[in-house]
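Undergrad: Compute the structure for the input listed below.
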Amino acid sequence: MEVSSVKDIDVRGKRVFLRVDFNTPLDEQNNVSDDTKIRASLPTINYLLEQGAKVIIASHLGRPKGQFKPEFSLKPVAERLMQLLNRPVKLAEDCIGEKALKAVAGMQPGDIVMLENVRFHEEETKNDPSFARQLAQLADVYVNDAFGTAHRAHASTAGITEYLPGAAGFLMEKEINYMSKALESPERPLLAIIGGSKVSDKILVLENLIGKVDTILIGGGMANTFFRAMGYSMGNSLVEEDKLDVAKNTMDKARAAGVKFMLPVDLMMADKIEKNARHQLVPVDKVPDGWAAVDIGPKTAELYGREIARAKTIIWNGPMGVFEIDDFAKGTNYIAHAVAEADALTIVGGGQSVQAIRKLGLTDRISHVSTGGGASLEFLEGKELPGIKALEKKPVAVK
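TA: Below you'll find the model as predicted:
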């Protein structure tokens, strides 16, 4: 997937519209509680500043649904960015119109203006051409560093490229390069660990990976549907009864493609999915009535660990169980440590797997932790992402 790089554009003295994904969580005091996404775009921001660009930052925050809502203002995000950069960041009162134009007027090289939440306007998510044109009027060049929004064809991620030359920021480049390498030219064995609660959420990922990977390890609630398709009783476990044929076909396709498709051999069961619930370990063919599967068991973890240890490229998306509850997080934690210790190119994507890696302090031991939940999932599904496609449209003014 070829996109132009910010390094190829002459940004000296130019107004650069930088789309980032600063959709960060805020605490009760309305301060940024996790600045991971902000830090992820610092290399691009610092590069633009070093090159003498006038940096105009745009992002969304939450889902204000086209209305101005103070709780979704980017003010706390601008304040956190100012702390990280140790330089002024001016927050515009709007992202288009007179207020935005006034905020960027008179900018000098090295200045930073953050536009107010682009989703305060419903035209943003509708990819309205007029709105996109108004955004473009603020700048000379467009740089997209928001991989987390690349699966959305919005005005600030796609439409704006009709009016400005565009390129990818360093974070966007990194995401594309790591994911593309893993899927298109991996060092083998290539292993995919796919978890989560539902087969329906990951079926397109599985279909795209079959034929590309050597081994697939299945965990989480989605394993229950595969077991049910094999004729096992799953008690009160989450099972998508309408997806049994899909599950069976997936296993048949993997077998036909020569892909090693592995399911748990033992499960942690609970009488209730809550803290301090009674729980017990059982083989997959001995699930008791009235109990629900909440995690993979230790035999499965050990079995999966051996597969992880021999892999040279690893993609992990989705937890092994209800990891939010400590008693049911052991399987996910085991897999996280195994991936971190592997002598392999490792990519972790998807909100919950990333949460697990961060919670355990293993982020620095993973080759690439994706910032895009839905975007990384759709990339793994083999879908064309509008935010990336938009950067391929036309040549940019190169140095």
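Undergrad: When you work out contacts or count neighbours from here on, use the C-alpha atoms and nothing else.
TA: Fine.
Undergrad: Please, where are all the helices along the stretch 201-350 of the chain?
TA: 222-229, 244-257, 298-310, 330-341 (DSSP state H, counting those that start in this stretch).
Undergrad: Can you name every helix or strand that the helix or strand encompassing residue 16 contacts?
TA: Here residue 16, judged by DSSP states H and E, is contained in strand 15-19. Packing contacts for strand 15-19, counted by 3 or more Cα pairs under 8 Å, 6 or more residues apart in numbering; DSSP states H and E, involve strand 54-58, strand 141-144.
Undergrad: List the buried residues for the next helix or strand after the longest one?
TA: Elements were assigned by DSSP H and E; along the chain past strand 54-58, the next helix or strand is helix 75-85. By neighbour count on 16 or more other Cα atoms under 10 Å, the buried set for helix 75-85 is 75-81.
Undergrad: quick one, helices of the stretch 51-200 of the chain?
TA: Counting by DSSP H, counting those that start in this stretch, the helices of the stretch 51-200 of the chain are 75-85, 97-104, 122-125, 129-136, 170-184, 199-209.
Undergrad: Can you add distance to residue 229 and give the ones you listed back as JSON lines?
TA: As requested, the helices of the stretch 51-200 of the chain are exported to JSON lines (distance: least, Cα to Cα, whole Å):
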{"stretch": "helix 75-85", "distance to residue 229": "47"}
{"stretch": "helix 97-104", "distance to residue 229": "56"}
{"stretch": "helix 122-125", "distance to residue 229": "39"}
{"stretch": "helix 129-136", "distance to residue 229": "47"}
{"stretch": "helix 170-184", "distance to residue 229": "28"}
{"stretch": "helix 199-209", "distance to residue 229": "12"}
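Undergrad: how about this one, so we can line them up?
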Amino acid sequence: MSISVSRLQTPIVVTQGPQLMLSKSHLYMKAYISTTAGDEVSVTNNGTSAVFYEWRKFNRSDFIKAKRSDGINRFYCHYGRDVLLPGETKRFVFTFSSEKPGNFTEEWDLLTDPLLTHPIKQLTLSGEAYENDGYIAQRHFFEEELTRRTVLHTCEEILSDITRSVRTPTPPPPDLEDPKQCQEQFESKNLHYQVWHTTDVIKMLRQLESWVVEHIPLEEHFEPWNLSIDHMKELISLVPKIDLQHRYIERLNFIVKLAKEKPLYRSIYWEDARKVLVDLAEEIPVISSKIRTELDIEDYRFCLPWELTQEEIDKIQKEKTDKEVARAKLVKGKKINVAEEMAKDREACKERLFASVKEKFIDLFVKVLDEEPYMFLWNHMETMHLTNVLPKILQNTNRLNKHMKNSNIANYKIASNSIKTMNEVNMGELSRKYGINEADMEGKKVMLRLNLDVPLSEEIWEEEEVEVQNDPEQDPVTVIEKHCQPREIIDATLLKNAVPTIRYCLDHLAKCVIIVANLGPRVGNNREEYSLLPVAEWLEQELDQHIEFIEEIEIENFDERIEDLPENSVILLENMSFHPAEFGYSIDRDENCYHVDLDKINNFRRKLTSYYELYINDCIGPNTCMETLFKDTCSWRNPGCSSIECPEFEGEAILGLNLEKEIKGISSLFHEPERPLLAIIGGNHSSKINLLDKVVMMYNLLYQVDKIFLGGDMALLFFHVMNSLPSTFDPHLNQFVQRVIDFAKELKKPIILPSDFIICEKINPPEELQLDFTWAHYSDKYQPCKIGEPIPEGWAIVGFHEQTAEKLNSTLFESRRFFWCGSLDLHTSNKEQLNLLNKVAIEFFKSHKESRELHIGIFDVEESFKYLVQENNQNSTERILNSDEEEEEVEEEEEEEKTQEENSEGTVEQNQNSFDHLFNHRFNGGPLTVAILQGRKIRPLELIKEHLPPRPKSAEEDTSYLEII
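TA: Sure, this is the predicted structure:
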């Protein structure tokens, strides 16, 4: 072996054959992002033959997965292919450049021809790309905030240590002899029994206590009865004789059963009914006096005989005789019996008095019914306020004695009232409800509760003579019977919405699908004009399957009735509104109302429960019977809806496709939302939700949203309450609005109002052009108006101007999640002046929904901006308006009508697609959605099966502290 020396005087071992040597096997380069760094390696041919070489990056089969590479080249070799002669040395420069920061590593191989005698090492390239730290300021603020919170937490701990050692006097026990405190204690301690306090019940329980105490041995130590039924059971258990124990338990159960009956004076209608009767009693003397004066009859004197002297009695008798004589003189030339005439007048007075008092009573009663929604919703808001205030009361132990009474009342109201404020817990419960895709329905009888209250064609009655044989010994009697002709379905939207759920059940091999639904008024007896037979015929055509229509509702031996039906059949029961136990009453055609006993209602629900093994609730729409399910169920006016509440007794209840979409849409919008969350509330003449419901909805939304923007009639209502504008709104709304304003200030959440208006002169629109537009659409005089400026007489506010539009745009830009309910403009029109705010919102969502990943839900607004979603809507509207001028012949009219129908259907489909693309959720639940957003507990939703809540995190799993860091 020979040895040679290079120019650097480094000894090189010469190898026989092809052989190369690397100066180093690892290169490290460091540079700012988007700049270049380099390093080099020397390769020496220490063999005896020339070598052709090529540098190539080494890629393993699992390279991307193992190194998590993004496939971007960051290392480069210059002049990486050539030949190396024996004894020759070459330098190879490698460069590194990256567009993003990080550490990157690659392996490169030196491929040779011929192969080397001894292999050489791989060359490892490491690169580090870095950038300037742009979060120095944020870290500084985070550290300051962390320091501030640490100091605050330390102060709270010190203060807690100090206050923990402070002892206040033990509050005295409640005075159980006081009727009010006795009522509070009795009902708060026995909430799970759902009992009511009455004097008779407490008296019987006290008597039972005395009997029990007499038989308890003296050596037993026990506390006196504290008004708890469970405590009374403990006292009875101390009685040594078993027969006495059984007797006292039976007595206690009987008293508890009596206590569960709600006292009449505790009804929510008691005060109103009492007020009606008192007002009526005060009006009766006035009505009676007026009638007796008109009929010239002596007035009543309310006094006892012994309270009058003989002179007063004689004077009264003389006045009566003089009146009868004067009456007889009026009838000249006729002999009359004055006593008979006076008796006739008195009978006429009684009849007129009865009719007048009845009319007055109806007026007073109707007035109370009109005020009932205000009373109910005000109590609901008060209870929600208690849920917010009660924890603060109970937390302050120093004031516990002072507020013991208030806390007991609050606990009772919260437990007895149906409230569900909008918070993470309640929204999480909604999101965990079982949907139809989570149920196993193969081979099961499925009951499907639908909303099929479709509009029908006009009633047409036919008379038919029928011979009836009442007595076999007599001739038949001819009777005229009336029958309603079959009616047609005008709008099948609800039926089309129900078809997917029916198909889903059939596709998943349900044994049979039993459909129950309501149609028409809730009368509780058979009305042939509202039969579900047209619905059965429509479903038969749509599903292309026989529909078994059963004209009965309460069916004995239901399984035997359907055993001959094929598998996967569809059964439609007759209109549930025909059964008196569905809503708890029946109304005949003479408007007489008869109420059903609660036991009969429960038996009817149990009968419905026996029909099915799986219950699916898909009852959703503008009139879904849900509005009866959040009021006082003890009321004769609202016993509930049996076909919705029957899962209370037995069976698994789940959500249908439409109801699930509504419920999961609400939960996804409000459960753990991205912040800020903005609520946009408005309304105009086309809104289906009244202002009262929207104000209460606002109160509940304040728990969850970060800010609220008001437009439309809601903005004018709030301006009116704040004395900024005159208005004709219902004065009952003022206290509701003021409560919302106060609650928003308490939570420090802003309510954003418009800054300026558009006004115009009031005009009467031309009759031939009145479509969906209001009178403001046809006015030509519009002008801006600032808040506080006087509005000229004969002019009215019709919209909002540019400053309000700019405020809305900036408010939208600051938010990430949105709930929009009601039009922001006051009038429906395609004019830009009258659609300014709606257009600003639509354009904002169109421009930023995808780029900023906005999450938007809308409710009750489609009708107000249907002219804004599609660009060609205005042209289609003009085409409809001008269609009358283009018609010349009858054939052309028919063709144009068909064309217009096709165009209108196409426009509806385009609007539908545009809505779905622009908004994440469109809520269509009507009363159901309003009730949820108002924080009311809905019994049908409570009966739906629910997944278990997620397991709370352990101390090791909880990483919430990272939010602070």
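Undergrad: that older thread, residue 320 of structure 1: which of the helices and strands packed on strand 15-19 of structure 1 is closest?
TA: Nearest of these to residue 320 of structure 1, taken as Cα to Cα: strand 141-144 at 33.0 Å.
Undergrad: equivalent range in structure 2 for the closest one?
TA: Counting by TM-score structural alignment, strand 141-144 of structure 1 pairs with residues 614-617 of structure 2.
Undergrad: what about that stretch, distance to the chain center?
TA: 20 Å (Cα atoms, centre = their mean, to the nearest Å).
Undergrad: what's the answer for stretch 658-666 of structure 2, then?
TA: In terms of Cα atoms, centre = their mean, the centre of stretch 658-666 of structure 2 is found 10 Å from the chain centre.
Undergrad: before we move on, what about stretch 134-145 of structure 1?
TA: 24 Å.
Undergrad: What is the end-to-end distance of it?
TA: 20 Å (Cα to Cα, to the nearest Å).
Undergrad: where's the alignment partner in structure 1 of residue 861 of structure 2, which helix or strand?
TA: Aligned by TM-score structural alignment, residue 861 of structure 2 pairs with residue 353 of structure 1. Secondary structure assigned from DSSP H and E places residue 353 of structure 1 in helix 351-359.
Undergrad: Nearest residue to residue 276 of structure 1 in space, please, no chain neighbours.
TA: residue 327 (7.9 Å; Cα to Cα, 6 or more residues apart in numbering).
Undergrad: Run a quick neighbour tally on that neighbour.
TA: Neighbour count for residue 327 of structure 1, taken as other Cα atoms under 10 Å: 19.
Undergrad: and the gap between it and residue 77 of structure 1?
TA: Going from residue 327 of structure 1 to residue 77 of structure 1 by Cα to Cα gives 35 Å.
Undergrad: just residue 232 of structure 1 next, same as before
TA: 50 Å.
Undergrad: and the top helix by length along structure 2, which stretch of structure 1?
TA: Using DSSP state H, we find that the single longest helix of structure 2 is helix 338-395. Aligned by TM-score structural alignment, helix 338-395 of structure 2 falls on no residue of structure 1.
Undergrad: quick one: that helix to helix 691-701, angle?
TA: The directions of helix 338-395 of structure 2 and helix 691-701 differ by 20 degrees, with axes from the mean of the first three to the mean of the last three Cα atoms, to 10 degrees as the criterion.
Undergrad: Quick one: residues in contact with the helix or strand following helix 338-395 of structure 2.
TA: Using DSSP H and E, the helix or strand that follows helix 338-395 of structure 2 in sequence is helix 404-416. The contact list for helix 404-416 of structure 2 (Cα atoms under 8 Å, 6 or more residues apart in numbering) reads 181, 184-185, 187-188, 191, 383, 386-387, 390, 393-394.
Undergrad: burial of the residue lying closest to residue 276 of structure 2 once chain neighbours are set aside, as a residue count?
TA: Among residues not flanking residue 276 of structure 2 along the chain, residue 364 sits closest, at 6.0 Å (Cα to Cα, 6+ apart). Neighbours of residue 364 of structure 2 under the rule other Cα under 10 Å: 19.
Undergrad: and if you look at the one 5 residues further on?
TA: For residue 369 of structure 2, the neighbour count with other Cα under 10 Å is 14.
Undergrad: do the same with residue 146 of structure 1
TA: Residue 146 of structure 1, neighbours per other Cα under 10 Å, totals 29.
Undergrad: Check residue 211 of structure 1 too.
TA: 15.
Undergrad: which one in structure 2 is aligned with it?
TA: In structure 2, residue 211 of structure 1 lands on residue 703 (TM-score structural alignment).
Undergrad: Please apply the same query to residue 300 of structure 1.
TA: By TM-score structural alignment, residue 300 of structure 1 lines up with residue 804.
Undergrad: distance of that match from residue 754 of structure 2?
TA: Residue 804 of structure 2 is 5 Å from residue 754 of structure 2, by Cα to Cα.
Undergrad: How about residue 678 of structure 2?
TA: 16 Å.
Undergrad: How about residue 505 of structure 2?
TA: Counting by Cα to Cα - residue 505 of structure 2 and residue 754 of structure 2 are separated by 50 Å.
Undergrad: And for residue 384 of structure 2?
TA: 29 Å.
Undergrad: likewise residue 489 of structure 2?
TA: Distance, residue 489 of structure 2 to residue 754 of structure 2, by Cα to Cα: 44 Å.
Undergrad: and these two? which has more neighbours close in?
TA: residue 754 (23 against 14).
Undergrad: dump the residue contacts of the more buried one.
TA: Here residue 754 of structure 2 is in contact with 710-711, 715, 800, 803-804, 807 (criterion: Cα under 8 Å, 6+ apart).
Undergrad: What of residue 291 of structure 2?
TA: If you count contacts by Cα under 8 Å, 6+ apart, then residue 291 of structure 2 has 349, 352-353 around it.
Undergrad: which of the helices and strands packed on strand 15-19 of structure 1 sits most buried?
TA: Among these, ranked by average contacts under mean count of other Cα atoms under 10 Å, first place goes to strand 141-144 (a mean of 28).
Undergrad: Quick check: which element contains residue 3 of structure 1?
TA: Element membership for residue 3 of structure 1, per DSSP H and E: none, as it lies in no helix or strand.
Undergrad: what lines up against it once you look at structure 2?
TA: Checking with TM-score structural alignment, residue 3 of structure 1 has residue 433 as its match.
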